[in-house]
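Chemist: this is the structure alone, sequence omitted:
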């Protein structure tokens, strides 16, 4: 059992991811044969493929509640079965349908930023897709683009791939369905975010198959899977003030050469990051952020 896993009545721990712990019912033999899973979001934070210390207080519950808010808003089948979970993980866990997951990160970019901006500066492309000349950081793209990535096994780097390569991975029918669903979900999400004076610059979705039916899984449009900007800040040219762990990345870039074990995050960086997560939740949902437990 992972050191961060809990003993939960009726469930046994089977997997630890970067952020989530997975449990299956005691009656299930394995993750492969289980029909449902308990997914618990932790407060862990990672950057540059390293787990960092200390965790961000309240992050797991915030991300879980934001994902649930979006699952309710989006017109698409999802994996949520219940939020009736053990008390020890209340607020930061769901019971989800066990799916056959596709090994793709379904990335949609509506604005140019992040690694896409780095590539564009070198070659005028993003993930091999040619874009108009003269774009500046944070500019809105003529239309959203789909740039899938191969979801590598734990401990390895995800790899940007072409749409044609995604067909090789999952087959033409599934690749097209995932691409079309991702672009549609991004448009749905962007329209909702705009009502709250927010921009979703880019995001990633994950999908699984439920007896051939495409189902949205994992998290959706959270501040860990998406780059959000304030529309006002974007219009004023302040396009690097995203509502996510960019504060952590910036501090690490200034204080670590990316070799060996990363340094411990200062308390002020932890608190600033937690505040950004809370601010986005409240701007988006109009609700108070969950209290730290």
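Modeler: Received, thanks. All values derive from a computational prediction rather than experimental measurement. Residues are numbered from 1 along each chain as shown.
Chemist: could you use CA atoms for every contact and neighbour count after this?
Modeler: Noted.
Chemist: end-to-end on stretch 259-278?
Modeler: 31 Å (Cα to Cα, to the nearest Å).
Chemist: where do the helices sit along the stretch 51-200 of the chain?
Modeler: 59-73, 114-123, 163-170, 172-195 (DSSP state H, counting those that start in this stretch).
Chemist: try it against this one:
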């Protein structure tokens, strides 16, 4: 990884900027094509840290590219927004953006985050302890933290604007927000199928895919298309398979940003703005991301 983190990307003098997210900046190449540029920014609990993780944007881009190529071979009918990992000619003089950029199809974005939970943890576990439900879905009694669910659950959330908080919602509420029953059903169907394929791949290399977030868009024919990043440590919980069962009922070791979340919580910084992450936490978080990438993309 490079020695310094790239947290600010500004190329609007060469391409018009369409949007900025917690990690990615989106630019218009033409009417049909966007450039996704992944910075090294990192967020936790919906707050962006002041400093980033060196090399993170390039790693996330490479990981998403791997999945965009892998998943359509595993999930019949799956379409993605991914076009290429090449830079447009307007940016030929900025090779430092090469490894962190993707050209993608420009689509209408469906206004929810499509989350699949295969194991009970995080906000799902918090809700279950209070009410016996996850996203309003009644669950069996006696589950323990980290346990594998009887079947993976579609547990969507709202898609907040930058600086806002995503909120877990029921599947019924998600269908209402999507506004089209067929589209909502396809989002749920594809999300579960992608999770199943990815979980099998992860298990084969010694990783438990506890949960993950997908986003989808619609093309001109209203086909549901997988967009954004996919199955990265930013959008997923990855646990070591060999220690999962021994850690039931407690916090699992992870290959994702749970390490950062734990540090924030332990230091009373959960949800706080203006946090600078210490060098040792940056290094350990980068190490976890790299380990997940190397395991999942190995042949």
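Modeler: All right, it came through fine. Just so you know, these numbers come straight off a predicted model, no measurement behind them.
Chemist: need the TM-score between these chains.
Modeler: The TM-score (TM-score structural alignment, normalised by the length of structure 1) is 0.90; 278 aligned residues with a Cα RMSD of 1.8 Å.
Chemist: pick the most buried one from the helices of the stretch 51-200 of structure 1.
Modeler: helix 59-73 (a mean of 20; mean count of other Cα atoms under 10 Å).
Chemist: and for it, what span of structure 2 is it aligned with?
Modeler: Under TM-score structural alignment, the match for helix 59-73 of structure 1 in structure 2 covers residues 56-70.
Chemist: distance of residue 172 of structure 2 from residue 156 of structure 2?
Modeler: Distance from residue 172 of structure 2 to residue 156 of structure 2, by Cα to Cα: 10 Å.
Chemist: burial measure for residue 71 of structure 2, as a count.
Modeler: 18 (other Cα atoms under 10 Å).
Chemist: on that earlier part again, redo the helices of the stretch 51-200 of structure 1 as JSON lines? Include distance to residue 140 of structure 1.
Modeler: Compiled in JSON lines, those are given as follows (distance: least, Cα to Cα, whole Å):
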{"stretch": "helix 59-73", "distance to residue 140 of structure 1": "23"}
{"stretch": "helix 114-123", "distance to residue 140 of structure 1": "12"}
{"stretch": "helix 163-170", "distance to residue 140 of structure 1": "22"}
{"stretch": "helix 172-195", "distance to residue 140 of structure 1": "12"}
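Chemist: isn't residue 208 of structure 2 right next to residue 198, touching?
Modeler: No. Using Cα atoms under 8 Å, residue 208 of structure 2 is not in contact with residue 198; the gap is 9.9 Å.
Chemist: residues shared between the contacts of these two?
Modeler: Contact with both residue 208 of structure 2 and residue 198 is made by no residue, according to Cα atoms under 8 Å, 6 or more residues apart in numbering.
Chemist: other residues contacting the longest strand belonging to structure 1?
Modeler: Secondary structure of structure 1 per DSSP state E: the longest strand is strand 198-210. For strand 198-210 of structure 1, contacts defined as Cα under 8 Å, 6+ apart pick out 99-102, 104-113, 138, 178, 182, 186, 189-190, 193, 214-221, 225-231, 284.
Chemist: ditto for stretch 19-38 of structure 2
Modeler: For stretch 19-38 of structure 2, using Cα under 8 Å, 6+ apart, the contacting residues are 9, 12, 15-18, 39-43, 48, 57-58, 60-61, 88, 97, 100-107, 162.
Chemist: in that stretch, what counts as buried?
Modeler: Going by neighbour count (16 or more other Cα atoms under 10 Å), the buried part of stretch 19-38 of structure 2 is 22-29, 33-38.
Chemist: what about the equivalent of residue 15 of structure 1 over in structure 2, distance to residue 183 of structure 2?
Modeler: Under the alignment defined by TM-score structural alignment, residue 15 of structure 1 corresponds to residue 19 in structure 2. Separation of residue 19 of structure 2 from residue 183 of structure 2 (Cα to Cα) stands at 24 Å.
Chemist: just residue 134 of structure 2 next, same as before
Modeler: 23 Å.
Chemist: give me the number of residues near the alignment partner in structure 1 of residue 214 of structure 2?
Modeler: Taking TM-score structural alignment for the superposition, residue 214 of structure 2 sits opposite residue 205 in structure 1. Residue neighbour count, defined by other Cα under 10 Å, stands at 24 for residue 205 of structure 1.
Chemist: residue 161 of structure 1 versus residue 205 of structure 1, what's the distance?
Modeler: 15 Å.
Chemist: what do you get for residue 124 of structure 1?
Modeler: The gap separating residue 124 of structure 1 from residue 161 of structure 1 is 17 Å, by Cα to Cα.
Chemist: ok, of the contacts of strand 198-210 of structure 1, which come out buried?
Modeler: 99, 101-102, 104-113, 138, 178, 182, 186, 189-190, 193, 214-221, 225-231, 284.
Chemist: please name the nearest non-neighbouring residue to residue 230 of structure 1.
Modeler: With Cα to Cα, 6 or more residues apart in numbering as the criterion, residue 230 of structure 1 has its nearest non-adjacent residue at 4.8 Å, and that residue is residue 198.
Chemist: now for that neighbour, how many residues are close by?
Modeler: Neighbours of residue 198 of structure 1 using other Cα under 10 Å come to 22.
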